[in-house]
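*Asks:* next come a sequence and a model predicted from it.
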Amino acid sequence: MSDTSRPLNFIERIVEDDLANHVVSEVKTRFPPEPNGYLHLGHAKSIWLNFGLAQRYGGQCNLRMDDTNPVKEDEEYVEAIQTDVQWLGYQWAGQVRYASDYFDQLHAWAVYLIQHGKAFVCDLSAEQMREYRGTLTEPGKNSPYRDRSVEENLALFAKMRAGEFADGACSLRAKIDMSSPNINLRDPVLYRIKHASHHQTGDKWCIYPSYDYAHGQSDAIEGITHSICTLEFEAHRPLYDWCIDNLPVPAKPHQYEFSRLNVNYTVTSKRKLKQLVDEKHVDGWDDPRMPTIAGMRRRGFTPQALRDFCEMAGVTKVDGVVDISMLEHALREDLNALAPRAMCVLHPLKVILTNYPEDQTETLVAPRHPQREDWGNRELHFCRELYIDQDDFRETTNKQYKRLVLGKRVRLRNAYVIEADEAIKDAKGQIIELRARVIADTVGKDPADGIKAKGVIHWVSAREHLDCEVRLYDRLFSDPAPDAGDKNFLDFMNPDSLKILHGCKAERSLAQATLNDRYQFEREGYFILDSRYSSADQPVFNRIIGLKDTWGKIEQEG
């Protein structure tokens, strides 16, 4: 947790009460992702909460892969999860743990349940099982195989373990209560057959435990004191407790639920994110438009901004939707403080300063950051030929336009005031060049000195600059709830979520930028080198975020 002065959330109050009343002597939490995809914004909140609790109360947090479904899991995801956790600023206790580390013990406990008449091998198919389960208003009915003897169940389970049955031929189910109002207690599946190689255990197993069975027992083995889940697992807690109470586990962990992080303009279903990747709507799990931690990292988000966002979103037991502008605000706040300034012209228009000597180059200085004098200055090379942005010139315009107009003056950022005299056009009538004049002795002078200019615009030298590509990223979806109800989320993809600009002109100093450097391109937003496409010969800058929220304006105007 980053702010120890704010009011405690309900989980922190529980932890503090447990410590004060000696219910626990040390806080032990865990972050248990399934390695079947890359982590996303929702996982960031869970990481922040679980690791943050351990940090705040001097405990430990385990990283445990919930690797109980080898069909969907991959070592690539295991490695990506570790990278994401560490990038967010956390370190797990000891080695990375896996649910598969406990497969032998889980199997032994399944045998224990059979021996005590609390589990049975069921031959119902998945479809038949759904029919027998009942509904929210009607009780289920017992499987015809529920009353098999202990001996028969032990023999059948051994055959399952030995690989003598095909996938789906049978399963091991807990014997609880088919009339329970909680459907999760209607004889849930504990083991299912999957003839699939596992990324950790290879071909040792052909039966795999369900999440509901493996989760609580893994917590107990690790001595977890506070097992924190999102609200959708609240109805699963009675099953969590049933397994803990009916097995000779070494500890008695307790599960607590909090509201998941739902953010508008975002999709966080792993299945849907994987669909975006597989169908090449994006260029990978780390596409800068994706809500994955890897995507946000490549885009240029900071770990601090994500942690601050999670803090701002809060920890409650009430589901809701958080406005993405809260995340964007946290990001701008962090970037404003840490990003040095630079200038980059995204849509270059050449300006010839007709009264400036052709062979002269002037070295001007500008602060690297307006609030950080200790960061020093950067050099700007001023000469006869410059680039400004095409949007910063109009031949004629109204009084609200505060940039360069024919016959009017504007200040070049950290440099001279200039006055536009002539616009040179091509055969199609497009402006291709400006002729302007420098107003002498105006560097560093303000309006109080009698030098009037309509506004301030950015520029770069046409002789000393860095040619680069700029990628303007925006929200991936144009609808605030792209996958709500029966919507097809693909129908709401924002066609302007990526614009690639070639031939951009940046300050020459940006040639020294590294992959971890974030900059504010003055008047344009915050940018970072792209870790995939950028090279020494062709730097590619990603826009992390604009300087202000333009979406709010668009929605109001709409």
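*Replies:* Everything's here; your move.
*Asks:* only C-alpha atoms from now on, for both contacts and neighbour counts.
*Replies:* Noted.
*Asks:* got a list of what Arg471 touches?
*Replies:* Under the criterion of CA atoms under 8 Å, 6 or more residues apart in numbering, the contact list for Arg471 reads Leu498, Lys499, Ile500, Leu501, Val540, Phe541, Asn542, Arg543.
*Asks:* now render these as JSON lines, adding secondary structure.
*Replies:* Written out in JSON lines, the entries for these read as follows (DSSP: H, G, I helix; E, B strand; the rest coil):
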{"residue": "Leu498", "secondary structure": "strand"}
{"residue": "Lys499", "secondary structure": "strand"}
{"residue": "Ile500", "secondary structure": "strand"}
{"residue": "Leu501", "secondary structure": "strand"}
{"residue": "Val540", "secondary structure": "strand"}
{"residue": "Phe541", "secondary structure": "strand"}
{"residue": "Asn542", "secondary structure": "strand"}
{"residue": "Arg543", "secondary structure": "strand"}
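*Asks:* and those, which two are the farthest apart?
*Replies:* Maximum pairwise distance in the contacts of Arg471, criterion CA to CA, is 13.4 Å, between Leu498 and Val540.
*Asks:* what's the neighbour count on Pro33?
*Replies:* Residue crowding around Pro33 was assessed by other CA atoms under 10 Å; the count is 21.
*Asks:* quick check: it is in a strand.
*Replies:* No. With three-state DSSP as the criterion, Pro33 is assigned coil and is not in a strand.
*Asks:* wait, it sits on Asp66?
*Replies:* Yes. Using CA atoms under 8 Å, Pro33 makes contact with Asp66 at a distance of 5.7 Å.
*Asks:* could you pull out the helices in the stretch 251-400 of the chain for me?
*Replies:* 270-278, 293-299, 303-313, 324-338 (DSSP state H, counting those that start in this stretch).
*Asks:* next up, a structure to set beside the first:
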Amino acid sequence: MSSESKPAHFLQNIIRSDLESGKVNKVVTRFPPEPNGYLHIGHAKSICLNFGLAQEFGGVCNLRFDDTNPAKEEDEYVQAIKRDVQWLGFEWDGEVKHTSDNFDQLYEWALHLIREGKAYVCHLSPDEAREYRGSLTQPGKNSPYRDRTVEENLALFEEMRSGALEEGSCSLRAKIDMAAPNINLRDPVIYRIKKMAHHQTGDKWCVYPSYDFAHGQCDAIENISHSICTLEFEDHKPLYNWFIENLPVPAKPTQYEFARLNLNYTVVSKRKLKQLVDEAHVDGWDDPRMPTLSGLRRRGYTPASIRNFCEMIGVTRSDSVVDVGMLEYCIRDDLDKNAPRAMCVMDPLKITLVNYPEGQVEELDAPGHPNREDLGVRTLPFGREIFIEREDFREEANKKYKRLVLGKKVRLRNAYVIQAEEVVKNDAGEITEVKCTVDLESRGVDPADGIKPKGVIHWVSADKHVDCEVRMYDRLFSDEAPDAGDKNFLDHVNPHSLQILKGCKAEVGLANATSDDHYQFERNGYFCLDGKNSGGDVRVFNRTIGLRDSWAKQS
């Protein structure tokens, strides 16, 4: 179903209504990641939604880093996030924004709350604060420091700001309602001491605002018309609104929530992804098995496939788990239509064509794509010696086996029909070579004219080819819900998620492959060059996905 015929989702309806009623004059959205890890496939849904809505309604979308916790944030993550957003095909409005750009204003607004009697410095320890906070069924109780005077709170907050007080000794809390049914309104912390340099502001600050305090105010500063977030922030909405209503902010944005992306066989917790990286279960944030956008990119996923996936899953307020097969379907569908074809032999077996002239090399033409004339043709050198897959030959086989068998014929893709005549074995009894005859009149001949080989197999020239390594990637987790309940997700890491095949032989044209190129290795799946591990004479190709598409059949 095209985007034009697909029914509008609830956020599109809200924005259209707001524009028609005059509630807003211009749509301004934002994508506000915390720079404490790399973006993953769940973030892609938010990126496509925020940037997509802005594009659809003639508005703009900001990229803002919610960088309120220097203990977990790094510039490496900032740069990776910017690359990923652009790779997906989106551009933010104006300069990149940071919550830290507004630290001075946020500090002034914290002072405003103190002067209004709506914030106080609390010396409860973290454990005491949790005890005073109550539970979902029991109301909290007031901190013994709640009724300090405005003057005392201003003086203490300045001591926090100057570095005179130690980390954990106190915090600044909003004075709301310790008996509120919504636990987020029970005097939440809005500033805490953290004597740590910030990747944007250096050593200027040793107090930092909480996410809840900073987020809505930055939305207001940027005049965000629709502050769109995932459902886990729904319970924080009353607090979002309380700050907006009790501070002299320049605008009053509205928060809307949608269901986050939950994908089976996948973990998207940044804490758990970081653990996979830190404990070397994977080769970095961009490991092709990771659900990060950089990992998917290195695996060979295209921006179009991810955007199409986000379009297919839709936007609702109902939590659900999406089958990872749907994501795999999207990349197969994209690459099937757009990826040039190539041949690569993973486990080479030498074939000698005994009746082919020694020293002769033909240049055979093959289509770049069966349905795309614009992808041209590729040239395949063909000579007396070639390689085929070892599994494509048997000395004896039943009628169901459609490949090369002693005394039987098979067609080489885009080339000739050959017949196996003799095997050569080493001292261990292993086949090292198969001697065949080639029918030099068979290229391009219609099978109805009498040449009826058992099947078609791929091959590469033994003299002119690309030596390469192929990395066969599979799902990182073998369990459908690896981190559900009390499960330790590390117990479900798939031990077969990576198989490295050395000594592979690819057709000669792949010598010019780049990491932005994608190929269907005929009969083997879709692959791309691994730019991280390829260099010099070493060419490494990553399998993006196999050819078989079970999800489309099931759906």
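*Replies:* Looks like it came in fine. Bear in mind that the values here come from a model prediction, so they are computed numbers and not experimental data.
*Asks:* re earlier: filter the contacts of Arg471 of structure 1 down to the buried ones, ChimeraX style.
*Replies:* To isolate the buried members of those in ChimeraX, using 16 or more other CA atoms under 10 Å:
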select :498,540,541,542,543
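*Asks:* and of the contacts of Arg471 of structure 1, the nearest to Thr266 of structure 1?
*Replies:* Distances from Thr266 of structure 1 to these, taken by CA to CA, are shortest for Leu498, at 15.8 Å.
*Asks:* burial check on the nearest residue to the closest one once chain neighbours are set aside, number of neighbours?
*Replies:* On the basis of CA to CA, 6 or more residues apart in numbering, the spatially nearest residue to Leu498 of structure 1 that is not a chain neighbour turns out to be Tyr473, at 4.7 Å. If you count neighbours by other CA under 10 Å, Tyr473 of structure 1 ends up with 20.
*Asks:* looking at it, Tyr473 of structure 1 is touching Phe541, isn't it?
*Replies:* No. In this structure Tyr473 of structure 1 lies outside contact range of Phe541 using CA under 8 Å: 10.4 Å.
*Asks:* could the helices of the stretch 251-400 of structure 1 go into TSV alongside mean neighbour count and distance to Ser535 of structure 1?
*Replies:* TSV is the format used below for the helices of the stretch 251-400 of structure 1 (neighbours: other CA atoms under 10 Å; distance: least, CA to CA, whole Å):
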stretch	mean neighbour count	distance to Ser535 of structure 1
helix 270-278	15	24
helix 293-299	24	15
helix 303-313	20	24
helix 324-338	18	24
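*Asks:* of all those helices, which lies closest to Gly429 of structure 1?
*Replies:* Across those, the minimum distance to Gly429 of structure 1, taken as CA to CA, is reached by helix 293-299, at 37.7 Å.
*Asks:* quick check: that closest one compared with structure 2, mean distance?
*Replies:* Once the two structures are superposed, the average separation between helix 293-299 of structure 1 and the matching residues of structure 2 is 0.9 Å (mean CA distance after the TM-score superposition for structure 1).
*Asks:* name the helices or strands packed onto that helix?
*Replies:* Contacting helix 293-299 of structure 1 under the criterion 3 or more CA pairs under 8 Å, 6 or more residues apart in numbering; DSSP states H and E are the following elements: helix 75-87, strand 540-545.
*Asks:* tell me the most buried of those?
*Replies:* Among those, strand 540-545 has the highest mean neighbour count (mean count of other CA atoms under 10 Å), at a mean of 26.
*Asks:* quick one: that strand to structure 2 mean distance?
*Replies:* Between strand 540-545 of structure 1 and its aligned stretch in structure 2, the superposed structures give an average distance of 1.1 Å (mean CA distance after the TM-score superposition for structure 1).
*Asks:* quick one: residues in contact with that strand.
*Replies:* Identification of contacts with strand 540-545 of structure 1 by CA under 8 Å, 6+ apart yields 299-301, 328, 332, 468-474, 525-530, 533-534.
*Asks:* out of the residues you listed, list just those in helices.
*Replies:* Where those overlap with helices, as defined by DSSP state H, the overlap consists of Arg299, Glu328, Arg332.
*Asks:* could you find the closest non-adjacent residue to the most centrally placed residue in structure 2?
*Replies:* Within structure 2, the residue whose C-alpha comes closest to the C-alpha centroid is Leu293; the distance, by CA atoms, centre = their mean, is 2.7 Å. Ranked by CA to CA, 6+ apart and with sequence neighbours excluded, the top spatial neighbour of Leu293 of structure 2 is His40, at 5.2 Å.
*Asks:* residues contacting the one you found?
*Replies:* His40 of structure 2 makes contact with Val268, Pro291, Thr292, Leu293 under the criterion CA under 8 Å, 6+ apart.
*Asks:* please tabulate those in JSON lines, including the columns distance to Asp283 of structure 2.
*Replies:* Conversion of the contacts of His40 of structure 2 to JSON lines gives the following (distance: CA to CA, whole Å):
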{"residue": "Val268", "distance to Asp283 of structure 2": "17"}
{"residue": "Pro291", "distance to Asp283 of structure 2": "13"}
{"residue": "Thr292", "distance to Asp283 of structure 2": "12"}
{"residue": "Leu293", "distance to Asp283 of structure 2": "15"}
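*Asks:* taking these together, which two end up most distant?
*Replies:* The farthest-apart pair in the contacts of His40 of structure 2, when distances are taken by CA to CA, is Val268 and Leu293, at 11.3 Å.
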